[in-house]
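1. only geometry, no sequence info:
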């Protein structure tokens, strides 16, 4: 049952990311795209991480607690939490959400919903999804390959995004940054 639910949710997530990227991508011709290659980098890292993670999973025997069902349950919980956080964050931003870094004229600094607790909840959700992918593989190498490159790519993306937001909103965003952590409430 866990395996079937995992498979459905995993492929739902993959499909949702493709749809979100296609629907919310701001055209470069609009002049307000400040992505600096971070979206392309993120997609490359995501595809490479998942590919490497799955390859390792099937070529190196499980090295993390064997076939522990509790680990599969933990992976499923992390996946569901990650999806819920990511989709809620995207829904909260509505038309302000863009797959690439772009500031729209009507955009404002969001401080409602999950944005009260962290500045980048959609990235927190994505990190939880990749933690889930690594745990699901039941392999320490896969866990590292799923989490570390994605985290590094997201840190670059956050840097680019926050630079654009500070330029667009000035002191309002700086004040929000002082009050609200990036990814983990009260921590980071």
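-> Structure's in. What do you need? Remember, it's a predicted structure, so these values are computed and weren't measured experimentally. Numbers count the residues shown, from 1 in each chain.
2. CA atoms for contacts and neighbours, from now on please.
-> OK.
3. residues contacting residue 138?
-> 57, 62-67, 71 (CA atoms under 8 Å, 6 or more residues apart in numbering).
4. Alongside the first one, take a look at this:
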């Protein structure tokens, strides 16, 4: 994945690649432990309201990584490929990748058995409103977006961060609206009250 000429030296190349491998490993482990084999033990009758958005966010995740590399590849117009952000954005990107991984992992662990990749609720499910969830209703998604933006920044293309942000806002935005619709049906007034004191994704913005 990638090649050393995109970076200032081999050390920067290695750090970036291992950070991305860490991200992919983290996602694999989360998916493994939230697969039907493990979630089958949940109590209560499940209500599936996913509407295929699991594939939408998977597409958004994969395409964001692809786009970040494409803008630095030889397949992109050379003059535009050489338009780069200042070198400091490499370090910002690495911090965002690692920070996003830890944010997502911590939030998935907070939800434990309540976390699923599909939009799904159960009869005995409780609305989590502590920790990060007190302020942000979808912080695990925020962690993913942080990491994806981090990849774009670390490769330093001026186009990648904009493209990745657009992809994420479309894919995760649709997912969040469908997910919140299911939660509103499940928790009714409790969820409405929760929404009055929290943000969907970005504090003070949305």
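-> Sure thing, it's come through. None of these values were measured; they are calculated from a predicted model.
5. where does the TM-score land?
-> Overlay of the two chains. TM-score (TM-score structural alignment, normalised by the length of structure 1): 0.89; 185 aligned residues with a CA RMSD of 2.0 Å.
6. picking that back up, of the contacts of residue 138 of structure 1, which are still contacts in structure 2?
-> Mapped onto structure 2 and checked by both residues aligned by TM-score structural alignment, their matches' CA atoms under 8 Å, these keep the contacts 64-66, 71.
7. Next step: the residues you listed restricted to helices.
-> residue 71 (DSSP state H).
8. Going by distance to residue 146 of structure 1, which of the kept ones among the contacts of residue 138 of structure 1 wins?
-> residue 64 (14.4 Å; CA to CA).
9. what's around the aligned partner of the closest one in structure 2, how many residues?
-> Aligned counterpart of residue 64 of structure 1 in structure 2: residue 84 (TM-score structural alignment). Residue 84 of structure 2: 16 surrounding residues under other CA atoms under 10 Å.
10. do the same with residue 162 of structure 2
-> 13.
11. do you know how far the residue of structure 2 positioned farthest from its centre is from residue 69 of structure 2?
-> Distance from the C-alpha centroid of structure 2, by CA atoms, centre = their mean, peaks at residue 79 (30.7 Å). To residue 69 of structure 2, residue 79 of structure 2 is 16 Å away according to CA to CA, to the nearest Å.
12. Then residue 146 of structure 2?
-> Remark: distance between residue 146 of structure 2 and residue 69 of structure 2 (CA to CA) = 17 Å.
13. before we move on, what about residue 167 of structure 2?
-> 15 Å.
14. Spatially central residue for structure 1, please.
-> Mean-position check on structure 1, CA atoms, centre = their mean. Result residue 126 at 2.4 Å.
15. which position in structure 2 aligns with it?
-> For residue 126 of structure 1, the aligned residue in structure 2 is residue 144 (criterion: TM-score structural alignment).
16. who touches the match of residue 64 of structure 1 in this structure?
-> By CA under 8 Å, 6+ apart, the contact set of residue 84 of structure 2 is 156-158.
17. what do you get if the cut-off is 10 Å, keeping everything else the same?
-> 72, 153, 155-160 (CA atoms under 10 Å, 6 or more residues apart in numbering).
18. swap in residue 155 of structure 1?
-> 38, 123, 149, 161, 182 are the contacts of residue 155 of structure 1 under CA under 10 Å, 6+ apart.
19. any idea what the last one aligns with in structure 2?
-> Under the alignment defined by TM-score structural alignment, residue 182 of structure 1 corresponds to residue 200 in structure 2.
20. close enough to count as contact, that match and residue 174?
-> No. Using CA atoms under 10 Å, residue 200 of structure 2 is not in contact with residue 174, being 11.9 Å away.
21. Compare the two and say which is more crowded by neighbours.
-> residue 200 (21 against 14).
22. State the distance from that one to residue 148 of structure 2.
-> 18 Å.
23. circling back: okay, and which of the contacts of residue 84 of structure 2 map to strands?
-> Per DSSP state E, strands hold no members of those.
24. Reformat those into a markdown table and put distance to residue 108 of structure 2 next to each item.
-> What follows is these, written out as a markdown table (distance: CA to CA, whole Å):
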| residue | distance to residue 108 of structure 2 |
| --- | --- |
| 72 | 32 |
| 153 | 25 |
| 155 | 28 |
| 156 | 29 |
| 157 | 31 |
| 158 | 32 |
| 159 | 31 |
| 160 | 27 |
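25. okay, stretch 97-109 of structure 1 sits on what stretch of structure 2?
-> Under TM-score structural alignment, the match for stretch 97-109 of structure 1 is residues 115-127.
26. Kind regards, and thank you for your time.
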